[in-house]
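J.: Sequence and predicted structure below; questions after.
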Amino acid sequence: MNFIGREHELSILEKEYNKKSSSFIAVYGRRRIGKTELINHFLSQKESITFSVTGAYNVKLEAHLENFANKLSLAFGCPEEKLTSWTKAFQALQREIEKATLKTNHKIAIFIDELPWLAEMKDNGFKGAVSLFWNDFASQRNDIFLVVCGSATHWIIEHIIDDHGSLSNRITSQIHLEVFTLKETKQFLEAKGHKGLGNKTTMDYY
């Protein structure tokens, strides 16, 4: 099935992607509303090198770092290394970006999904590592497309969008993904084979 709706959100992503500077985008909204699908669909249309990592609930730091190293290897073709902290993890990401951009002019897309699950463990250093990565490296370049995403809306707003520390005013765009509009709902149902639905029937589904 073709991707349905989200024209406004896709236009925001497109505008950010085409900028002559790096982008830092926050996407948030309730669970299972299509945030991950939106970003994956958008990036699938691009020729960027994409590094994608997803947080998991109630997982220890060591497991998250192992997953980060694995995703780094998959994205850049580098050997997996033992990462001992989030600072080391983002330093490794920085090194691989620097090596990759010697060979390509494409953007480097970084998609961090379910970010609160990576960062919410007390004093694990994730937020500080992201801050250093953006402030000292990514923001100084013109080829980084960084998207952070989370279902914990309050956390994303408080700790990323409205942060008063090292990430203050760093977000270049934000997307609050909400439920489908009535028009998008009708498009979705028609794509599923429910042709010729009237507005009343669509409203019943909506």
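T.: Perfect, I can see it now. Residues are numbered from 1 along each chain as shown.

J.: drop to CA atoms for contacts and neighbour counts, all remaining ones
T.: OK.

J.: now the helices: where do they sit in this protein?
T.: Under the criterion DSSP state H, the chain contains helices at 7-17, 35-44, 61-76, 86-100, 115-119, 126-136, 153-156, 182-191, 199-205.

J.: Which elements pack onto the longest one?
T.: The criterion is 3 or more Cα pairs under 8 Å, 6 or more residues apart in numbering; DSSP states H and E, and the helices and strands that helix 61-76 contacts are strand 49-54, helix 86-100.

J.: cool, the last one as well?
T.: When contacts are defined as 3+ Cα pairs under 8 Å, 6+ apart, helix 199-205 packs onto helix 182-191.

J.: repeat for the first one
T.: Other elements packing on helix 7-17 under the criterion 3+ Cα pairs under 8 Å, 6+ apart are helix 35-44, strand 173-176.

J.: dropping in the other structure now:
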Amino acid sequence: MFYCREKELETMEKHYQKADFECIVIYGRRRVGKTALINEFCKGKPVIYFSALNSSAGENLEALSKAIYLYQNPTGTNAPAFRNFEDALEAITILAKEQRIVFVIDEYPYLAKADKSISSHLQHLIDHIGQSSQLFLILCGSSMSFMEYQVLGYESPLYGRRTAQLKI
């Protein structure tokens, strides 16, 4: 069973039902149920789930490429890697023009540490491509200070682009 996060699920569902571009930021300390909340929300929905690695940009790009490939080819095994994050993000927005897709980046601070330009790439996606799609983007992270200053903060390229935030 899933307990104690009904209000958060309701908020996410309300945004999901709009069928417009959404960017939900979920953050909070480790081990408080952020990923469990996201997993519960994603049940029965088309989803590309990418859990960033505390690793290099290349390994993260490979993992993201695999997540996109598995969304398109659930039984596939050999996922080709995208050239760069910009191409991978563009592929996701193209898919989201056809149908509502939830795209989760869990542990976003790891990805941002591995590739310093990822927030700018996401800003470009949101400003120029994403708004005309049905993309439901979830950025999740456990590093409270990173999420508050580098994602939600005024200096961040992502400032003002979230449509909701949940501090768990």
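T.: Thanks, I have it. Worth saying up front: this structure is predicted, and the values here are computed from it rather than measured.

J.: list the contacts for P79 of structure 1?
T.: Residues in contact with P79 of structure 1 (Cα atoms under 8 Å, 6 or more residues apart in numbering) are S73.

J.: Surely E66 of structure 1 touches L83?
T.: Yes: applying Cα atoms under 8 Å, one finds E66 of structure 1 in contact with L83, separated by 7.0 Å.

J.: Let me have the helices and strands packed on helix 7-17 of structure 1 in TSV, adding distance to A129 of structure 1 and mean neighbour count as columns.
T.: Shown next, in TSV, are the helices and strands packed on helix 7-17 of structure 1 (distance: least, Cα to Cα, whole Å; neighbours: other Cα atoms under 10 Å):
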stretch	distance to A129 of structure 1	mean neighbour count
helix 35-44	23	17
strand 173-176	20	16
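
J.: and the ones you listed as JSON lines, adding distance to N70 of structure 1?
T.: Below are these laid out as JSON lines (distance: least, Cα to Cα, whole Å):
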{"stretch": "helix 35-44", "distance to N70 of structure 1": "19"}
{"stretch": "strand 173-176", "distance to N70 of structure 1": "28"}
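
J.: L93 of structure 1: which of those is closest?
T.: Closest to L93 of structure 1 of the helices and strands packed on helix 7-17 of structure 1, according to Cα to Cα: helix 35-44, at 18.6 Å.

J.: returning to that earlier point: of the helices of structure 1, flag the one that's most buried.
T.: Comparing these by mean neighbour count (mean count of other Cα atoms under 10 Å), helix 115-119 ranks first with a mean of 22.

J.: which residues in structure 2 does that helix match up with?
T.: Under TM-score structural alignment, helix 115-119 of structure 1 corresponds to residues 108-112 of structure 2.
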